[in-house]
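**Student:** next come a sequence and a model predicted from it.
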Amino acid sequence: MGTTSDAQRSLAVVWEAIAEQFPDAPAHIQGERAYTWSQFDQRADGIARTLLDAKASQSDRVAQYLRNSPEYLEVSHAALKLGIPAVNSNYRYKGDELRYLWDDADVTSVVFHGAFTETVQGLRARLPRVRAWIHVDDGTHDCPRWAIPYEQAAAAATGRTTGPWGRSGEDLFLLYTGGTTGLPKGVMWRTTDFLEQTNDVSRPHYDIDDLAGSVRRTLREPGWSHISASPYMHGSGLFGAFMTMHEAGCVVSLAGTGFDAAELLRTIDAHGVASLAISGEVFAGRILAAFDAEPGRFEGASVRHVLNSGGMLSEAAKRGLLTHWPDARILDGFSSTEGFGIGWSLATQGDIPPTGLFSPGPNTRLLDESGAPVTAGSGAVGRLSVHNRLPVGYYKDPEKSARTFYAIDGVRSSVPGDNALLLPDGRIQLLGRDSLCITSGGEKIFTEEVESVMLDHEAVADALVVGVPDPVWGQVVSAVVNLRDGRTATAADLIAHVKERLAGYKAPRLIAFVDLVPRGPNGKADYQAARVLAEAARSGPATA
């Protein structure tokens, strides 16, 4: 039996071993395009070889300005092969936002879909550090003269590629997150920690001390097929794909440029997809609407596992999804980029837990202001912390790192700023982040506590809660709501619904009804836009 050296503690080793064991098994599918595991590995070698120009160093970073696609995952693999970070880039960002992100991340190469050519063209002169631009043909723009065609790059290697500096378990895996407020910040993971985190939550658990050998001994057949409906550019979508690849499964990417629930359901049936990643009500609502629009068209019999992360799911949404996917389990995961595994909630057709309640992970603690553990059932608001495998910190921001990652009772912990209650049965009730806390009349109101109650109203499709400035109260609780098709409810109805379950001061005083609650493509709440809509509703009808 071999021993995995520090240089081999990487997901790249797992994927290279899978490519050797199941070379002809499907790895990635998008529309009419399909790649086997050997092709995936070889194409990633080609991208890695292209990135290794004369000036290449271990300080390089490659930006992924890409929609969900096989290329996104190939670039991820190429970066891991070289031991350099791949930088996830929000494809909704405009020029100045991208310039900030790529400058902050010290990006030296950019891989971009053709649809983004004009934006990239406008940034080239403002990013002198970038040496290579690689164009992925999506049928929209021809490859410009200043860029390298992706297919040329993918064919550049003649064998397995690594950087001349070698790999190390200390290499950075970088995930940029915009959070709910503020500028994007890079969360730094060591590749060995990210490997072990993936290994812990995936179905096969390999021996980290003999990684390649353990893959060969453990896997007897390829794994299941998976679709991340949420974007790979965000952690929840990417992690769902990585978990599937960890077991030699096949990741299916939707072909459309936006989320089309009917396309998702067609693709699930076409490929027998067993696993799905979504992000909250914005995805669940559209999936249920697609089922309702064409009764009997979609089967979904293959679905066994639904991973939800990045946005809460109401009881009604879970019940609706499990009606169509009766053999599935919905795992509602509560995590952050700064610390995985804070809590989870498991729903099956016969057991659907209340919205916003989670079982804490084994490394999760709820602490009061003095740092002491909160007593179950005390009603005291505590702050969630998680320990064990954690990020190194925020990229190039030691001050912010020190505020989030610090020792508690001698144990290094991550404290992202989430508040919760510890219920008598040991579950945690999520309340919301410090940055979103509303202070009204001297009382603190946490947004997600109110949102979870509003989402359980039968007429509500989606809701966000924000604080709007008020000369008397300081702030007033306000909600931005869109209703389910065919359902009606007044502001008074929704306010009364909240007051049935929460203290009266937590109920919204103002409700703006909109056609669409503002969220990003990953389902993450856009609280700044919601606040604008809520303030506009004071003087007239709000519009999305």
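**Tutor:** Received it, and whenever you're ready, just let me know what you need. Residues are numbered from 1 along each chain as shown.

**Student:** CA only for contacts and neighbour counts going forward, please
**Tutor:** Noted.

**Student:** is residue 300 in contact with residue 271, as I believe?
**Tutor:** No: assessed by CA atoms under 8 Å, residue 300 is found out of contact with residue 271, at 10.3 Å.

**Student:** who's more crowded, those two?
**Tutor:** Set residue 300 next to residue 271 and count neighbours by other CA atoms under 10 Å: residue 300 wins out with 21 against 14.

**Student:** quick one: what helix or strand has the more buried one in it?
**Tutor:** Under DSSP states H and E, no helix or strand contains residue 300.

**Student:** please tell me how far it sits from residue 328.
**Tutor:** Using CA to CA, to the nearest Å, residue 300 is found at 10 Å from residue 328.

**Student:** one more: residue 469?
**Tutor:** From residue 469 to residue 328 the distance is 44 Å (CA to CA).

**Student:** higher neighbour count, the two?
**Tutor:** A count of neighbours by other CA under 10 Å puts residue 328 above the other of residue 469 and residue 328, at 22 against 16.

**Student:** correct me if wrong: the more buried one contacts residue 319.
**Tutor:** No: proximity of residue 328 to residue 319 does not meet the contact threshold set by CA under 8 Å, at 11.2 Å.

**Student:** overlap in contacts, these two.
**Tutor:** residue 349 (CA atoms under 8 Å, 6 or more residues apart in numbering).

**Student:** can you name the next helix or strand after the lengthiest helix in the chain?
**Tutor:** In the chain, with assignment by DSSP state H, the single longest helix is helix 37-51. Where DSSP H and E defines the elements, the next helix or strand beyond helix 37-51 is strand 62-65.

**Student:** now do the most centrally placed residue in the chain against residue 175, distance only.
**Tutor:** Of all residues in the chain, the one closest to the mean position by CA atoms, centre = their mean is residue 236, 2.4 Å from it. Here the criterion is CA to CA. By it, residue 236 lies 11 Å from residue 175.

**Student:** next, the one to line up against it:
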Amino acid sequence: MQWNYADIYEAIAHAMPDVPCQVQGDRSVTWGEFDRRSNAVANALIAGGFRPETKVAVYLRNCPEFLEIYVACFKARLIPANVNYRYEHDELVHVLSNSDAEVVFFDASYLPLVTRLREVLPKLRRFVVVGDAGPLPPWAESYDAIIANNSDAKPNTGRLGEDPLLLYTGGTTGLPKGVIWQQDDVIQALGTGGNFYLGEPPCADIDEILRRLDHSGKRIYVACPLMHATGLFTSLTLMNVGWTIETTASQRFDAAALWQVASDHRVNALVIVGDAFAQPLLAELDANAGAYDLSNLQLIISSGSKFSRAVRTALLKHLPWLILSDNYGSSEALRGVQTYSRGDTIPEDAVIAHSDVMVIMGDDGRLLDSSVPGTRGALLIRGHLAVGYYKDPEKTDATYVTIDGTRYCVTGDFGVVEADGSVRLVGRGSSVINTGGEKVFPYEVEMVVRTHEAIADAAVIGLPHERFGQVVASVVVLRPGAALDRTGLADHVKRHLAAYKAPREMFVLDVIPRTAAGKIDHKACLAAVQAMTA
């Protein structure tokens, strides 16, 4: 059969309508309410004349409405597209324009910014405000009014497993690119109704999902943004097994508050992004371990950035019954996981369990025998993959290749097969910077840095960082007589790009190292910085 999220969630809502589906602070939305509210939004969009495959931008922080809107789109056969709420004007214009969005749901606090966006994005024709923004302009409408004024009956739209969603991620030039996923492929890549993260087998159909349902309302606390693949796909996957999604409205990561919620609400799982989240959580446990009852916590999931060995070891020391799930994947290919329990040997490097969807390709483009220890090469994923990049056939052809009749995703990662059959990651084929789970592409930041009047030339590199994995650093050449410090440069970048892309370090050189072809030599830049700081 082909899977569609809306079909699964409707069946679960009918089976346990009074069990919480979404929780944030004092707000709780049951499965029955979630089903009816998403129906109302879907019916409003259908009544508004939006036809299947119309793009709907979701420009929200974590909130119960986020997933309601996604499911409403699935019910109406519209295509939801995530929008990074950290983006500033130029980035937002690109995503909303590139996606061909005709509808945008946005947080009330973004009304001034959306007012400006509306002036330059004529294709957008419906604007829905989530939250209390006070009196609204005539071109905007309230999400609560949509819920109140539209039928909550099931819309009959003839759903298909092929119905897509659009997931925006960074591109090789730094411009966000939309990855097209069919719902059936996402669901099958992530466990087909089984709890992928706990190793449960897939389900054959919705009836089997319903037979396995745990009506106790198990909870996962999603500490990372729903607008990223980690938060979104983890939430959708655990909703497939009837779990409750809990989030916080806070814009600041607070380790003590997170542990308090996990203790008070008897949270069963937690999803975070690598050491950037885990280190503050560990520091809080070190200081106040006895303050929290975490006996219900079974699982901590990390995706987007892997745990270091020290963090894995420390988490299992504090919580010896825990299962740690280090997930390997990207917005383009979703499979690959390594789990750890107490007593396991914790490797120094990032390691993933080998699976039948993973292969290794040599430098000559031929597939290698990945069962042989020591085999080294580029990691490719097969099986249920994304359709490709929206409106970018060149990037699609470069990322998705067909070898001997089988379609693969070229992940950009390189690995070596270990003696136990696992694959140790040894690097990436690009200069992407991963800072706390956020991807930063040097080219994009370099273009902005060079617009500063004091700068003659610039390069951007990633420097190692204990908590965030890497931080953004800029290597600059100043114009004669000019002066600039790191704060001034960071402020300049923040006026154009998201704050996490702003350099945290700045180093001044006489000349930026370049290759014979004139391209920036990022390795030489890094070596120069290392020599300066040695």
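**Tutor:** Great, that's in hand. Fair warning: this is a prediction, and the values are worked out from it, not measured in the lab.

**Student:** superposing both, give me the TM-score.
**Tutor:** The TM-score (TM-score structural alignment, normalised by the length of the second structure) is 0.79; 468 aligned residues with a CA RMSD of 3.6 Å.

**Student:** for the aligned partner of the residue nearest to the centre of the first structure in the second structure, which non-adjacent residue is closest in space?
**Tutor:** Counting by TM-score structural alignment, residue 236 of the first structure corresponds to residue 230 in the second structure. Sequence neighbours aside, residue 303 is the residue nearest to residue 230 of the second structure in space, at 5.7 Å (criterion: CA to CA, 6 or more residues apart in numbering).

**Student:** before we move on, the earlier item: and the angle from the host helix or strand of the residue nearest to the centre of the first structure to helix 37-51?
**Tutor:** Using DSSP H and E, residue 236 of the first structure falls within helix 235-246. Interaxial angle, helix 235-246 of the first structure versus helix 37-51 (axes from the mean of the first three to the mean of the last three CA atoms, to 10 degrees): 120 degrees.

**Student:** quick one: list the elements packing against helix 235-246 of the first structure.
**Tutor:** helix 11-21, helix 191-201, strand 225-228, strand 250-252, strand 275-278 (3 or more CA pairs under 8 Å, 6 or more residues apart in numbering; DSSP states H and E).

**Student:** mean deviation of the shortest one from the second structure?
**Tutor:** This points to strand 250-252 of the first structure. Compared with the second structure after fitting, strand 250-252 of the first structure has a mean deviation of 0.7 Å; criterion: mean CA distance after the TM-score superposition for the first structure.

**Student:** swap in the last one?
**Tutor:** With both structures laid over each other, strand 275-278 of the first structure and its partner residues in the second structure are 0.8 Å apart on average (mean CA distance after the TM-score superposition for the first structure).

**Student:** in the second structure, what range does that strand match?
**Tutor:** Taking TM-score structural alignment, strand 275-278 of the first structure hits residues 269-272 over in the second structure.

**Student:** equivalent analysis for the first one, please.
**Tutor:** On the second structure, the counterpart of helix 11-21 of the first structure by TM-score structural alignment is residues 5-15.

**Student:** buried set for the matching stretch?
**Tutor:** Judged by neighbour count using 16 or more other CA atoms under 10 Å, the buried positions of stretch 5-15 of the second structure are 5-13, 15.

**Student:** mind telling me what residue 373 of the first structure corresponds to in the second structure?
**Tutor:** In the second structure, residue 373 of the first structure lands on residue 368 (TM-score structural alignment).

**Student:** thought its match was touching residue 375?
**Tutor:** Yes: Residue 368 of the second structure is in contact with residue 375 according to CA under 8 Å; the separation is 7.3 Å.

**Student:** okay, and the common contacts of these two?
**Tutor:** residue 360.

**Student:** and the counterpart of residue 252 of the first structure in the second structure, how many residues sit next to it?
**Tutor:** Matched across to the second structure, residue 252 of the first structure falls on residue 246, judged by TM-score structural alignment. Residues lying near residue 246 of the second structure (other CA under 10 Å) number 27.

**Student:** my understanding was that residue 246 of the second structure contacts residue 218; is that so?
**Tutor:** No: using CA under 8 Å as the test, residue 246 of the second structure is too far from residue 218 to be in contact (10.3 Å).

**Student:** map residue 394 of the second structure across to the first structure for me.
**Tutor:** Aligned partner of residue 394 of the second structure by TM-score structural alignment: residue 399.

**Student:** its match: what secondary structure?
**Tutor:** Recorded secondary structure, residue 399 of the first structure: helix (DSSP: H, G, I helix; E, B strand; the rest coil).

**Student:** swap in residue 217 of the first structure?
**Tutor:** Going by three-state DSSP: residue 217 of the first structure is helix.

**Student:** same check, this time on the one 5 residues further on
**Tutor:** With three-state DSSP as the basis, the three-state label of residue 222 of the first structure is coil.

**Student:** relative to residue 14 of the first structure, how far out is the counterpart of residue 215 of the second structure in the first structure?
**Tutor:** Using TM-score structural alignment as the criterion, residue 215 of the second structure maps onto residue 221 of the first structure. According to CA to CA, residue 221 of the first structure and residue 14 of the first structure sit 15 Å apart.

**Student:** which stretches of the stretch 301-450 of the second structure form strands?
**Tutor:** 323-327, 337-340, 351-352, 358-361, 376-382, 388-389, 400-403, 406-417, 423-428, 433-435, 438-440 (DSSP state E, counting those that start in this stretch).

**Student:** got a list of contacts for the last one?
**Tutor:** Counting by CA under 8 Å, 6+ apart, the neighbours of strand 438-440 of the second structure from elsewhere in the structure are 170, 174, 304, 432-434, 472, 500-501.

**Student:** one step back: could you redo the strands of the stretch 301-450 of the second structure as TSV and give each row distance to residue 28 of the second structure and mean neighbour count?
**Tutor:** Listed next are these as TSV, based on distance: least, CA to CA, whole Å; neighbours: other CA atoms under 10 Å:
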stretch	distance to residue 28 of the second structure	mean neighbour count
strand 323-327	27	24
strand 337-340	31	18
strand 351-352	36	22
strand 358-361	40	20
strand 376-382	38	23
strand 388-389	36	22
strand 400-403	41	15
strand 406-417	39	19
strand 423-428	41	18
strand 433-435	33	22
strand 438-440	29	21
